[in-house]
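Chemist: what would the 3D arrangement of this be:
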Amino acid sequence: MRYLQIENARLIDPANNLDTVAEIFVADGRIQTIGRRPIAGEIEESIDAQGQWLIPGLIDLGGHLPEPGYSQKGSIASETRAACAGGFTHICSLPDTKPVADTAAVIQLVLEKAAKAGFARVLPLGALTQGLAGEQIANMVTLQEAGAVALSNARRPIRDNYVLRRLMEYAATYDIPLFLTANDEALSAGGCMHEGPTATRMGLSGIPETAETIAIANILLLIEQTGVRAHISQISCARSVAMLTEAHQRGLPVTADTTLANLLYTDEAVEGYNSLFNVQPPLRSERDRLALLQAVEQGHLAISSNHQPHEIAAKKAPFADAEAGMSQYDHFLPQALSLVHRGELSIDALIRATSTIPANLLGLHQQLTEGAAFNACLVDPNAENVVTAQSLQSRGRNHPALGRTLKGQVKRVFVDGQLVFAS
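Modeler: Sure thing, here's the model as predicted:
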C-alpha cells in the first residue's frame, strides 16, 4: 500500500475531541492511521505541514451555482473550484437554476458536470415545487432517486400555508428532508435591507424582522403537526434564535443555519449605498449579529455560504435595484477565521458549524478518524493575503472582501483522498 503522509500538522476535529499535533497516513482515499506509522507499505508523498491546521473539509448547506442557465455569472467548474479555495469539500446547490432543478434530468446534469470538473462534491437540492412557483408539488421521490439530498424552494415563496402543509405531509410520508427559508413575502415586499435607523436615514425600504419570525412560527407549527424532517436556512435575527431554542426545548427535531455574511456584517455596512452588501436575508443589527454568533458558539446553528456570484453589471445599479447576493466561496475560511482571530468564535465552534453539523444533517462521515474518507483541508492560520479580483477562482466579482487583507489561507484541499486544490 502506498501512503500520503502529512506530518507536523495540528489536527483539529471537535467531533472527536481531537486537537493535537500528529502525523496522519492516507491510502485508497481513506485515513489509515493517525499518530502511528502503518505496519506495512511505503510513503508515496510526504507533506511537512509545520504551523498548519488539518481540519475536516467544510460542507456548505446552501450555495447558488449559476449553471445551467446563467453562464455570465460562472459555471459549475468555476464555482466548485472557488469552493475548494475556500475550504469546502462538499456543497449543497440550490435549485434556482435555469431550467429549475425540478426534474431528474437537471439533477443528473449538475452531478455529471460537477464530477467532470473534479473539485468540490456537489449535493443538489431539488426544487420543492414545480418551477419554484410555490404552487404545485415537484416529483419529490424522482428527484431524490436522481441524487437530490433534500428539497428546497430557495428563497421563492410558497403560495400559502395550506400548500406548505401539503408539501410537508408528502415529504414526511417518504422521509424526504426539506430545506426551508423563513420569509413572509407580504411583509418583506419592496424591501432591500434591514428595517431600522440605517434604512430610515438612507431612505431605503426596509425588511422587518417579523418577515422572518412570523414565517418561522408558521414553519415550526407545521413541522410539529406533520413530523417532517426540516432544516431552516439562513436565519438572520435574534428573535429567530430564541424561537428555535424554544422549539429545541420542546423536542422539535429542527435544525437551522445562518450565513457567514450575517456573522461578519451589520446593516451599517450598507452606508454609502454599497451594493455589495445588498443581500437576502438582509444584514441586521449588531444585537442580531451577536445573538447569531452566540448560537453558533453553543452549537445550535450551522454556517452556510449563501454564495451567489454576479458579474460586475449586476451590482452597478442603484442599491435597491442591484441584484442581491455575495460571491463567498473564495476566501470563505479566511473570512470565517477573522471571527476566531478577534475572539468572537472559537475554532471548535467554527469547525462544528461548517463541517460537523452539516455532515450530521446530510448523513456524511466527515471526521478525522481512522477508516474515514479523507475529506479535509490544510490551512495556514497566520498567512496573510490581499483579496484581489485576479485571485478569485469564482467568476463572481461581488466579493465583499475585495481589497482587504485576510489572515489565514487554505493551502490544500483533499476530496476522498485526492488533492483537488493547492495554493
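Chemist: drop to CA atoms for contacts and neighbour counts, all remaining ones
Modeler: Noted.
Chemist: hang on, residue 351 is in a helix, isn't it?
Modeler: Yes. Counting by DSSP: H, G, I helix; E, B strand; the rest coil, residue 351 is part of a helix.
Chemist: report the contact partners of it.
Modeler: 13-14, 55-56, 58 (Cα atoms under 8 Å, 6 or more residues apart in numbering).
Chemist: dump those to CSV, plus distance to residue 382.
Modeler: As requested, the contacts of residue 351 are exported to CSV (distance: Cα to Cα, whole Å):
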residue, distance to residue 382
13, 19
14, 21
55, 15
56, 19
58, 19
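Chemist: another sequence for comparison is provided below:
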Amino acid sequence: MKILLKNTRQLLRDNETEHCDILIEKGRISKIAADINEETDKLIDCKHHMVFPGFVDVHVHLREPGGEHKETIKTGTKAAARGGFTTICAMPNTNPVPDDTEALQALLDKINEDAYVRVLPYASITKNLKGEELTGISSLAEAGAFAFTDDGVGIQTADFMLRAMRAAAANGKPVVAHCEDNSLVYGGVVHNGKISERLRLPGISSLSESVQIARDVLLAEAAGCHYHVCHVSTKESVRIIRDAKQAGIHVTAEVTPHHLLLNEDAIQDDDANFKMNPPLRSTEDQEALLEGLMDGTIDLIATDHAPHAEAEKENGFLNAPFGIVGLETAFPLLYTYLVRTKKVTLEQLISWLTVKPATIFQLSYGVLQEGAIADLTIVDLNKNVCFDKQTFYSMGRNTPFHGWQVQGIPLVTIAEGKIVYRSSRETDCIHIN
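Modeler: Okay, here's the model as predicted:
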C-alpha cells in the first residue's frame, strides 16, 4: 500500500520542528520532502500535527497464553497501537512459559496471527520461571527469542545468573532482570516507608532491589554480557548502575512512567491500583530516577504494562496482584507532566521512547528517515483529554491515572506501512482518504 502523509511536522535536533510530507511505499518511508504530490492508495491530511517514529516498549505483559481473562495478544497490541507503540517486547510470565522452542514457536505463531503491532517475545532464563533449571538458551536464541528474563521473579542464586549470562553472551543476547532478593522482601506490598507505617502494611525494602543489581553488574562484567535492569525504582540502584557504567560494564536500565511521576505519597488508602512491583518509593527515590534518566545512567523509558482483571484489583494491597497498565497512558502522561513542565525536552522524551531502546537492543526501528521501516505515530500535542479507564482498548483497567488531565494524544499509528490505529473521536482534526 502507498500512503502519503501531508502537512506533518517532524522533530529535528535542538527541539526544532519543520513541516514536511512523508511518502510510504512497500512498508518503508520512501520520501520525506517539503511538498510531495503523487497518486497514492491513501492520503492522510495530518493538519500540521507532529509525526514521530513509532514508540518502542521493551517491557510489556500480554498475558496470553494462560491469562486471557487479563489480556490477549490482540487486545494488548491494539492498546499499544492506540498509545503510539509499534514495537513491544512481551515478557514470558505466561502459561505455558516460552522456555523451550516448541512453546516459543507456538507463541510466535499466535503473535503472527493476532498482533496489531510488532511483538518481540522474551524467553525465560529458567524452566517455568522457577529458578531451578536453566533453559536451552542457545536453541531459544536461534528460534527467535528477543532476549532472556525471568521478569516478575528475581534470579536468586549467583551461580544461575552467571551461567545464564555466559550462555546469553555466547549467543549475542541480553539478560534482562527483575531485580529482587526474596530474602529481603518480607511479604511486602508497598515501599517500606511512611505509607507502609500509616496504612499498617508490610513494606518492601529498597535493598531487595539494589543488592541484587550490585551482584549482577559484577557477574555481567565477568561474563561479558549485556545486562539490562528492569524498572529501576531506588536511589541506591541508580548509584550502582552509574558506578558500573563508569567502570565500563555493559549495563543498561529502564524506568517506568509511574515511577517518574508518582511516589509513595500518592497512596492515600488501600487502593490496589497503586500496587506495583517495584512499589512507588520515596520522594528522594523519585528525584534520583529523573536525575539518572537525565544524566544517562538510566537509558530509556518502558511501561511495564501489566493488566489484571478488575475483580483481582478489588482485593486491596494485601491480596491483589502487583501491576498497572501503561501502554495507552505513557506518552500523554510523560509529555504533559515532564515536557510541558519543562523538566525534560520533547527531543529527550522521544529519544527515550524510540532511538534509545532501538539502539540498545540493536533493533532496526525507532527512526524517522528515508529508507526506514514505516513505523510512525501522528500526535496532537495540544489536545486535552481526561483519562477514562473504561475506554481503554486494553482489557486491564488497573491504573492510578484514571481521571488525570493530559495532552499529547496519538491520533494515527502506522506499523510497517499499515494503519493499525486511528482515533475515532469526531473532534480529532485529521482526515484520511
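Chemist: so after superposing, what's the score?
Modeler: Once superposed, the chains reach a TM-score of 0.94 (TM-score structural alignment, normalised by the length of the first structure), with 420 aligned residues with a Cα RMSD of 1.9 Å.
Chemist: re earlier: most neighbours, which of the contacts of residue 351 of the first structure?
Modeler: Scoring these on neighbours with other Cα atoms under 10 Å, the highest-scoring entry is residue 58 at 33 neighbours.
Chemist: re earlier: out of the contacts of residue 351 of the first structure, list just those in strands.
Modeler: 13, 55-56, 58 (DSSP state E).
Chemist: mind picking the two most distant members of these?
Modeler: Spatially, the most separated pair among those is 13 and 58, at 11.7 Å (Cα to Cα).
Chemist: matching residues in the second structure for stretch 344-363 of the first structure?
Modeler: Mapped onto the second structure using TM-score structural alignment, stretch 344-363 of the first structure covers residues 343-362.
Chemist: endpoints of that stretch, how far apart?
Modeler: 28 Å (Cα to Cα, to the nearest Å).
Chemist: in it, what counts as buried?
Modeler: 344-346, 348-358, 361 (16 or more other Cα atoms under 10 Å).
Chemist: and stretch 324-343 of the first structure, by the same measure?
Modeler: Under the neighbour-count criterion of 16+ other Cα under 10 Å, stretch 324-343 of the first structure has 324-341 buried.
Chemist: likewise for stretch 143-161 of the first structure?
Modeler: 143-144, 146-158.
Chemist: same deal with stretch 3-15 of the second structure?
Modeler: Within stretch 3-15 of the second structure, the residues that qualify as buried are 3-11, counting by 16+ other Cα under 10 Å.
Chemist: again with stretch 69-79 of the second structure
Modeler: Buried, per 16+ other Cα under 10 Å, within stretch 69-79 of the second structure: 70-79.
Chemist: now the ones in strands among the contacts of residue 351 of the first structure as TSV including distance to residue 220 of the first structure?
Modeler: Output for these, formatted as TSV (distance: Cα to Cα, whole Å):
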residue	distance to residue 220 of the first structure
13	32
55	34
56	31
58	28
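Chemist: got a list of what residue 55 of the second structure touches?
Modeler: 84-87, 350, 353-354, 366, 376-377.
Chemist: mind listing which of those are in strands?
Modeler: Here DSSP E is the test, and these give 85-87, 376-377 as lying in strands.
Chemist: in the second structure, which spans are helices?
Modeler: For the second structure, the helices defined by DSSP state H cover 73-82, 101-114, 137-143, 158-170, 194-199, 207-223, 235-246, 257-261, 283-294, 310-313, 316-319, 330-334, 346-353, 355-360.
Chemist: how about those, which one is nearest residue 304 of the second structure?
Modeler: helix 257-261 (9.0 Å).
Chemist: ok, back up a step: and the contacts of residue 55 of the second structure, which is closest to residue 299 of the second structure?
Modeler: Nearest to residue 299 of the second structure, judged by Cα to Cα, of the contacts of residue 55 of the second structure is residue 353 at 9.8 Å.
Chemist: what about that closest one, distance to residue 88 of the second structure?
Modeler: Residue 353 of the second structure is 11 Å from residue 88 of the second structure, where distance means Cα to Cα.
Chemist: next: residue 81 of the second structure.
Modeler: Taken as Cα to Cα, the span from residue 81 of the second structure to residue 88 of the second structure is 10 Å.
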